[in-house]
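Visitor: turn this into a model:
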Amino acid sequence: MDSVSTSPMPLALKSEGVKSGHLYIVSTPIGNLGDITFRALDVLASVDRVAAEDTRNTARLLARFNIQKPMVSLHEHNEAYRSQALVEALRQGESLALVSDAGTPSLSDPGFVLVREVIAAGLPLVPVPGVSAAVTLMSVSGLPTDSFTFCGFPPKKAGRRRRWLQALSESRYPLIFYVSPHSLMGFLGELMDIFGDRHGVLGREMTKMYEEYLRGTLSEIAGALKSREKIRGECSLMVAGRGDSEGLDGGEDMEDLDALIAKALGEGVEKPSALAKRLAARLGMDRKDLYARILGMKTDS
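Guide: Below is the predicted model of the structure:
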């Protein structure tokens, strides 16, 4: 694990304490323990109990900061029934912190059911924000981030996953996926098949010692990974939206596309079919539609 100081909290950031009957949604580091916030440590040290995705992982985190606290597990297999008991504990005045193994609870992690039950019971929720793998990747992606779609983990069944990707392929905004390392290569292949060879960025082992970022088209990213004996670590993938790439912003109109086509036609290097194929891969657009547009502009010129 990462080396990090466990010195006392600065006086300027002294404890604010917690309130009875409140559920605190606490973000924890995705790799580097130095990313934990003073407020998160304050809350974890002050609540009556911690609800954790994996109590063993959270026990190591708490021990690193000299925090001892009763814990209860809350994961995808027990969340439905355990949430009811935790809501009752909140009603009785207990203060609780909810944490996942890494990042922000309920974002592609356990917690959604409990949060929904707490809201339905009219009990108070308090977010304690911090690290999120999606935001971490966006900050270094080089892709437009004023609008985006967070997709989380893909469906496990192939048919459902392809239908899901087909629906997402029409989005003009960047898409963010969480992908397990053992399924990454297959998922990249499916993306290229359905989306075309769009630009993207892959973040692997973010904030950890061997963190890595691969940028380029999906085929370039896959090519960089293909020779590896094994892909290790948690992966986050951001993919450009439809028509959102170099020289063509997703929010602009088709005049930008026409300018790209006119420039290429003026250079006279590529045949219309080759130009359509290149632009389709670059922009994530339909090759046949592009080919028809190129022919129309070629005829008019």
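
Visitor: switch to C-alpha atoms for all contacts and neighbour counts from now on
Guide: Noted.

Visitor: please tell me how far Asp256 sits from Lys263.
Guide: To Lys263, Asp256 is 11 Å away according to CA to CA, to the nearest Å.

Visitor: beyond the strand or helix carrying Ala85, next helix or strand please.
Guide: Per DSSP states H and E: Ala85 is located in helix 79-91. Remark: after helix 79-91, the chain's next helix or strand is strand 96-99, criterion DSSP H and E.

Visitor: got the buried residues for the following helix or strand past that following strand?
Guide: As assigned by DSSP H and E, the chain's next helix or strand after strand 96-99 is helix 112-120. Buried residues in helix 112-120, counting neighbours by 16 or more other CA atoms under 10 Å, are found at 112-115, 117-118.

Visitor: nearest to Ala222 among these?
Guide: Among the buried residues of helix 112-120, Phe112 lies closest to Ala222 (CA to CA), at 33.0 Å.

Visitor: and the strands in this structure?
Guide: Remark: strands assigned in the chain by DSSP state E are 23-26, 49-52, 71-73, 96-99, 125-128, 149-152, 175-179, 199-204, 212-217, 235-239.

Visitor: just say which of the ones you listed is most tucked in.
Guide: strand 96-99 (a mean of 28; mean count of other CA atoms under 10 Å).

Visitor: which other helices and strands contact that one?
Guide: Contact here means 3 or more CA pairs under 8 Å, 6 or more residues apart in numbering; DSSP states H and E; on that basis strand 96-99 packs against strand 23-26, strand 49-52.

Visitor: a markdown table please, covering those and showing distance to Val99.
Guide: Below are the helices and strands packed on strand 96-99 laid out as a markdown table (distance: least, CA to CA, whole Å):
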| stretch | distance to Val99 |
| --- | --- |
| strand 23-26 | 5 |
| strand 49-52 | 5 |
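
Visitor: re earlier: closest to Ile25 out of the buried residues of helix 112-120?
Guide: Val115 (8.8 Å).

Visitor: ok, the closest one - contacts?
Guide: Residues in contact with Val115 (CA atoms under 8 Å, 6 or more residues apart in numbering) are Leu125.

Visitor: where's it relative to Lys298, distance?
Guide: Look at Val115 and Lys298: by CA to CA, they are 57 Å apart.

Visitor: thinking again about what came up before, ok and the helix holding Ala85 relative to helix 112-120, angle-wise?
Guide: Angle of helix 79-91 versus helix 112-120, following axes from the mean of the first three to the mean of the last three CA atoms, to 10 degrees, is 40 degrees.

Visitor: who touches stretch 258-268?
Guide: For stretch 258-268, the surrounding residues in contact (CA under 8 Å, 6+ apart) are 270, 275, 294, 297-298.

Visitor: this one as well, want them side by side:
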Amino acid sequence: MATATERYKSHIDKTKWYEVNGVLYPGTAERHEHIRGFPIKSDDITVVCYPKSGTHWVERILHYLTSEEALDKVQHHTSIPIEVIVPHLPKTQLEVLRESPSPRIITTHLPFELCPRESQEGKGKIILVIRNPKDVVVSHYLFHQKVNPKAWSNFAWDDFLQVFSDPDTLPYGSWFNHVKKWLEHRNDSNLLIVKFEDLKRDLTNGVSRIADFVGRPISGDLASAIAAKCQFDNVKKEGQSEKPEQGNVGISLYLRKGQVGDWKSHFTVAQNEMFDEVYQREMGDTELAIQFET
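Guide: All right, here's what the predicted structure looks like:
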């Protein structure tokens, strides 16, 4: 009988993916060369994280920080990651960004070495969002069940957990390798690490940290006001009225619960013990402090 990993690999259409060192990424070789050569402006802000880790939540915070409008007048959009191609849209996200006014907010799930070269060289700002992998895998699985139920109807939760725990089977590779590679650049002057769980615990402080990092320091009162606007439930509610358009996929598709520790409703004791062993083996030497529950 085929393993969960073998079955997962068998249903991936590799013609839609670009392979680098055994890991699949959306797009083509030509597309990724365009990404690496994409000109970065000094005030560009790139939000990067492993899928289902809080990309669009942090993007929403940045909308408020970079807008000159009053808070209740700020326009929101949920951008498509630069590497993703949506066939029915007339323009790629790179084309949309070239036409966008500064400061531009760029989103991606790519590893450091596949990002624009000028970003790698220190131009612009990069916000790395890290979320605990137990909640990531649950969100990842339920997202796929939601957007492609037919393809995932025979793929059980336990199967996906096994695939997630294997090295570099999923598109974008494993959470472990993705985070470890980015952590190699934790001391880069243009990189800020933001943890999903820290935002949940104290969003006002998180907003202030991000504001300072992108060169837009704000008062405590304004940080509190933006935090109130960006509480996860509020963002999700607002997103239900957003209409997808060019370069904007609509945030409601991506938001579920946004909770810390929701994995406990899905993991069995045996699954949790297995995952803890994998985590310790993969991340034990990184000194990364991760909060798995409230």
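
Visitor: quick check: TM-score for this pair?
Guide: Once superposed, the chains reach a TM-score of 0.28 (TM-score structural alignment, normalised by the length of the second structure), with 132 aligned residues with a CA RMSD of 6.0 Å.

Visitor: ok, which of the strands of the first structure comes nearest Trp164 of the first structure?
Guide: Nearest to Trp164 of the first structure, of these and by CA to CA, is strand 149-152 at 9.8 Å.

Visitor: quick one: which of the helices and strands packed on strand 96-99 of the first structure is nearest Arg39 of the first structure?
Guide: Closest to Arg39 of the first structure of these, according to CA to CA: strand 23-26, at 9.1 Å.

Visitor: and the closest one, what does it pack against?
Guide: strand 96-99, strand 125-128.

Visitor: distance to Ile194 of the first structure for those - can I get that in CSV?
Guide: Listed next are these as CSV, based on distance: least, CA to CA, whole Å:
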stretch, distance to Ile194 of the first structure
strand 96-99, 35
strand 125-128, 37
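
Visitor: and of the ones you listed, who's closest to Arg39 of the first structure?
Guide: That would be strand 125-128 among these, by CA to CA, at 7.2 Å.

Visitor: who are the packing partners of the helix holding Ala85 of the first structure?
Guide: Identification of packing neighbours for helix 79-91 of the first structure by 3+ CA pairs under 8 Å, 6+ apart yields helix 112-120.

Visitor: nearest residue to Lys298 of the first structure in space, please, no chain neighbours.
Guide: In this structure, Lys298 of the first structure finds its nearest non-sequential neighbour in Leu265, 7.3 Å apart by CA to CA, 6 or more residues apart in numbering.

Visitor: give the burial count for that neighbour, as a bare number.
Guide: 18 (other CA atoms under 10 Å).

Visitor: repeat that for Asp135 of the second structure.
Guide: 21.

Visitor: to Met185 of the first structure, which of the helices and strands packed on strand 23-26 of the first structure lies closest?
Guide: When those are compared by CA to CA, strand 96-99 sits nearest Met185 of the first structure, at 30.1 Å.

Visitor: what about Phe143 of the second structure, which helix or strand?
Guide: For Phe143 of the second structure, the host element (DSSP H and E) is helix 133-147.

Visitor: name the residues of that helix that are buried.
Guide: Buried residues in helix 133-147 of the second structure, counting neighbours by 16+ other CA under 10 Å, are found at 133-141, 143, 145.

Visitor: show me what it packs onto, helices and strands only.
Guide: By 3+ CA pairs under 8 Å, 6+ apart, helix 133-147 of the second structure packs against helix 157-165.

Visitor: what angle do the helix it packs on and helix 133-147 make?
Guide: Put simply, helix 157-165 of the second structure runs at 120 degrees to helix 133-147, going by the same axes, to 10 degrees.

Visitor: helix or strand next in line after helix 157-165 of the second structure, which one?
Guide: Moving toward the C-terminus from helix 157-165 of the second structure, the next helix or strand (DSSP H and E) is helix 175-183.

Visitor: which strands or helices does that next one pack on?
Guide: For helix 175-183 of the second structure, the elements it packs on are helix 269-283, judged by 3+ CA pairs under 8 Å, 6+ apart.

Visitor: which strands and helices sit next to the helix it packs on?
Guide: Packed on helix 269-283 of the second structure, when contacts are counted by 3+ CA pairs under 8 Å, 6+ apart, are helix 175-183.

Visitor: check which residues of the helix it packs on are buried.
Guide: Result for helix 175-183 of the second structure [16+ other CA under 10 Å]: buried residues 175-180, 182-183.

Visitor: between those residues, which sits nearest Glu282 of the second structure?
Guide: Distances from Glu282 of the second structure to the buried residues of helix 175-183 of the second structure, taken as CA to CA, are shortest for Phe176 (6.4 Å).

Visitor: ok, the closest one - contacts?
Guide: 279, 282-283.

Visitor: and these as TSV, adding distance to His56 of the second structure and neighbour count?
Guide: Shown next, in TSV, are these (distance: CA to CA, whole Å; neighbours: other CA atoms under 10 Å):
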residue	distance to His56 of the second structure	neighbour count
Tyr279	26	15
Glu282	27	16
Met283	25	16
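
Visitor: and Ile25 of the first structure, how far is that from Val115 of the first structure?
Guide: 9 Å.

Visitor: which neighbours do these two have in common?
Guide: Common contacts of Ile25 of the first structure and Val115, defined by CA under 8 Å, 6+ apart, comprise Leu125.

Visitor: against which helices or strands is the helix or strand containing Ile127 of the second structure packed?
Guide: Ile127 of the second structure belongs to strand 125-130 when assigned by DSSP H and E. Here strand 125-130 of the second structure touches strand 45-48, strand 191-195, going by 3+ CA pairs under 8 Å, 6+ apart.

Visitor: buried deepest among the ones you listed, which one?
Guide: strand 45-48 (a mean of 24).

Visitor: now the strands for the stretch 1-150 of the second structure?
Guide: Using DSSP state E, counting those that start in this stretch, the strands found in the stretch 1-150 of the second structure span residues 17-20, 23-26, 45-48, 105-108, 125-130.

Visitor: report the inter-axis angle for the longest one versus helix 175-183.
Guide: The one in question is strand 125-130 of the second structure. Using the same axes, to 10 degrees: strand 125-130 of the second structure against helix 175-183 is 150 degrees.

Visitor: ok, now how distant is the residue nearest to Lys298 of the first structure from Arg60 of the first structure?
Guide: 61 Å.

Visitor: same thing with Leu202 of the first structure?
Guide: 28 Å.

Visitor: got it, and Glu220 of the first structure?
Guide: To Arg60 of the first structure, Glu220 of the first structure is 38 Å away according to CA to CA.
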